[in-house]
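[1] fold the following, please.
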Amino acid sequence: MKAIVRTKYGPPDVLRIEEAQKPIPGDGEVLIKVHAASVNYADWGFLRGRPFLVRVWSGLINPKHKILGGDVAGRVEAVGKDAKQLQPGDEVFGDISPSGWGAFAEYVCAGENTLALKPANVTFEEAAAVPIAAVTALQGIRDKGQIQPGQKVLINGSSGGVGTFAVQIAKSFGAEVTAVCSTRNLDLGRSIGADHVIDYTQEDFTKNGQHYDLIIAANGYHPISDYRRSLTSKGVYVVTGGSMAQVFQGMLLGPWISMIGSKRMGNSMTQSNQEDLVFLGELLEAGKVVPVIDRRYPLSEVAEALRYLGEGHAKGKVVITLEHDNKT
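    As a prediction, this is how the structure comes out:
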């Protein structure tokens, strides 16, 4: 099979398309014929080994996982011993990073508990865009944010992968949503259901006097004190991404601020799980969430896809598509 392989950390140039051994599913695993995958900032970080902390999980000197790719959508081709949920022919999607990554290949094995059935009305490309970004948004909004119907929610960084899902998921919970993005993405914010859009190049939402019950920081940067000022008296601020300064302020200062007042602030640590994939599948099937796909690249151009993502200008998701002939 063909796979995108790397043997060292570095820029996208270290990636090579090579022939690799077709994997065999182990206990509780299934073999997936990959039809689509997507790139995430996790892939970007693990590719480069930056920040250095990622090497604690991925290998200090050389990467443990030669084939990247966490998001996958495809068809089950074979099942291993004790795999009881899925059968050959099932169309699935999921985040296979807990099983060792590997979606940037024609075939990959993964634990069946990392997968869910793909809704019939959703394409493989759309399904592959969902797992990591949408689960991150869902857990930040529902679990950490404790969203309630009728609340005012602001999504900072609403045009990226997590942000586009966050706007739609917040709307599905009955919130009044404000999307913050750049000038070129204002129409995108409106098209995915935002009630209000703010162009951050023209207006600073932390200084306009508006207050929100929940703020999701999916991208960008503001000092945590600015976010605190923009919350209602019992508001919640959740960091799911953005600059390293934003992430570390949420991690280090958020819990302390939460202890000394009624406002809660902190980071959301995403936990991949099958239950949330099933929940998101229901939203997809109902049309309440529609993945936004910016660009599509073939497997041979994963390096270019990651380079584009790393530039920071992607609208929604960047997807990898695979075509199989009858011999593979």
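
[2] from here on, contacts and neighbour counts on C-alpha atoms
    Will do.

[3] now do the helices in the stretch 101-250 of the chain.
    124-128, 131-138, 161-172, 186-191, 224-229, 244-252 (DSSP state H, counting those that start in this stretch).

[4] in a markdown table: those helices, plus distance to S262 and mean neighbour count.
    What follows is the helices of the stretch 101-250 of the chain, written out as a markdown table (distance: least, C-alpha to C-alpha, whole Å; neighbours: other C-alpha atoms under 10 Å):
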| stretch | distance to S262 | mean neighbour count |
| --- | --- | --- |
| helix 124-128 | 39 | 26 |
| helix 131-138 | 23 | 25 |
| helix 161-172 | 22 | 27 |
| helix 186-191 | 30 | 17 |
| helix 224-229 | 11 | 18 |
| helix 244-252 | 16 | 18 |
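
[5] nearest to H324, out of these?
    helix 124-128 (13.5 Å; C-alpha to C-alpha).

[6] who touches the closest one?
    The contact list for helix 124-128 (C-alpha atoms under 8 Å, 6 or more residues apart in numbering) reads 35-38, 71-74, 93-94, 118, 290-291, 293, 319-321.

[7] Proceed likewise with the subsequent sequence, for comparison:
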Amino acid sequence: MKAIVQDRYGAADTLEFKEVDRPAATGDRVLVRVRAAAVNAYDWHVMRGDPRLARLSVGFTRPRARIRGRDFAGRVEAVGPAVTRFRPGDEVYGDLGPVDGALAEYVSVAEDLVAPKPAGLTPEQAAALPLAGVTALMGVRDLGQAGPGRRILINGASGGVGTFAVQLAKAFGAEVTGVCSTRNIELVRSLGADHVVDYTREDFTTDGRRYDVLIDLVGNRSLADYRRALTPTGTLILSGGGAYQGGSLLGPMRLILRGKLLSRFVRQRLLVLTAVPSRRALAVLGQLAEAGALTPVIDRTYPLPAAADALRYLEGGHAPAKVVITVWEP
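    Predicted coordinates for the structure are as follows:
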């Protein structure tokens, strides 16, 4: 099969479109013919081996997983003998987790990381949902406890995770403020945000407004700035940093580590958001998508051979919504 392969850390030029062995459906694994895959900030971080501390988990001298990509949507081709929920022909989607491998014609994935593709979504839309959608769900519902009367600010509302977070917070009844650049104001407003802050003209940390929850998806301000925008008992949720452009030991982890240390000494809750792929979370996202409460927004699509261009574009840090790879069209 064809896949996007990487044998050394570096820029998108290190990615190769080449022939590799097709995986098998063994044990509790499902073999999926990939129709579409999505790329995330996670993918370019692994591609670069950046920040360098992350290499302890993804491979110290080179990527442990040779094929990039986590999110996929496609059709089941075969199932292992222990699989009970799927059969060949089923349309599915999922997140491979840190093992990677979705930028390929086939993936072999554990049954518990796969869910039926939401009815009404295209393969491209479904592929855009898993990692960013689960991250947003955990931040908004689990950590942020979104609901009626909760005032939630999302810093980075026009990004891959942010576009889902805005919709989910509204679906759960919260009052939502989205922070984005001028060119993405209408996008964020169209997703249901009650208020939109243009960070090129306004500073949400000094305008006097206070929020019950602040979900930071950018990492471009200090902890003091973020805390100033919260109520005295508000919740700050830290998740990486889209503004980080690479080249350091800790990168966005520096802000997260500081938040963990400070959380012991302040009344406000300072929490770290880490997405954990699961079939149950995918099922919740699928139900919301089928009900019309959640719609993946796609900025650009690329064919599989041009996946390096997709990651190069995403690494620039200004891609609104999701970037998707079309792998196979029946």
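
[8] format the helices of the stretch 101-250 of structure 1 as TSV; extra columns: distance to D13 of structure 1.
    TSV is the format used below for the helices of the stretch 101-250 of structure 1 (distance: least, C-alpha to C-alpha, whole Å):
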stretch	distance to D13 of structure 1
helix 124-128	24
helix 131-138	24
helix 161-172	24
helix 186-191	32
helix 224-229	36
helix 244-252	24
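
[9] wait, what's in contact with the residue nearest to I96 of structure 1 when sequence neighbours are not counted?
    Distances taken as C-alpha to C-alpha, 6 or more residues apart in numbering put G70 closest to I96 of structure 1, at 5.0 Å, once the chain neighbours are dropped. By C-alpha under 8 Å, 6+ apart, the contact set of G70 of structure 1 is 37-39, 43, 94-97, 101-103, 132.

[10] most surrounded residue in these?
    A37 (36 neighbours; other C-alpha atoms under 10 Å).

[11] who are the neighbours in contact with that one?
    69-73, 103-104, 125, 128-129, 319-321 are the contacts of A37 of structure 1 under C-alpha under 8 Å, 6+ apart.

[12] among those, which ones are in strands?
    In strands, defined here by DSSP state E, the members of the contacts of A37 of structure 1 are 71-73, 319-321.

[13] identify the residue of structure 2 aligned to A137 of structure 1.
    Here A137 of structure 1 is matched to A136 in structure 2, going by TM-score structural alignment.

[14] who's in contact with that match?
    Here A136 of structure 2 is in contact with 161-162, 164-165, 168 (C-alpha under 8 Å, 6+ apart).

[15] could I get those residues in a markdown table, plus columns for distance to T177 of structure 2?
    As requested, those are exported to a markdown table (distance: C-alpha to C-alpha, whole Å):
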| residue | distance to T177 of structure 2 |
| --- | --- |
| V161 | 15 |
| G162 | 11 |
| F164 | 13 |
| A165 | 11 |
| L168 | 13 |
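
[16] and the furthest pair within those residues?
    Farthest pair in these, by C-alpha to C-alpha: V161 and L168, 10.5 Å.

[17] now N273 of structure 1. Nearest residue, chain neighbours left out?
    Nearest non-adjacent residue to N273 of structure 1 (C-alpha to C-alpha, 6+ apart): T114, at 6.4 Å.

[18] number of nearby residues for the one you found?
    T114 of structure 1 - counted by other C-alpha under 10 Å - has 21 other residues nearby.

[19] confirm for me that it is in contact with E275.
    No - counting by C-alpha atoms under 8 Å, T114 of structure 1 stays clear of E275, with 9.4 Å between them.

[20] you'd agree D13 of structure 1 is in a helix?
    Yes - counting by DSSP: H, G, I helix; E, B strand; the rest coil, D13 of structure 1 is found in a helix.

[21] so it versus R307 of structure 1, what's the distance?
    9 Å (C-alpha to C-alpha, to the nearest Å).

[22] host element of the closest residue in space to G89 of structure 2 that isn't next to it in sequence?
    Closest residue to G89 of structure 2 apart from its sequence neighbours, by C-alpha to C-alpha, 6+ apart: V76 at 5.2 Å. Element membership of V76 of structure 2 [criterion: DSSP states H and E] is strand 71-79.
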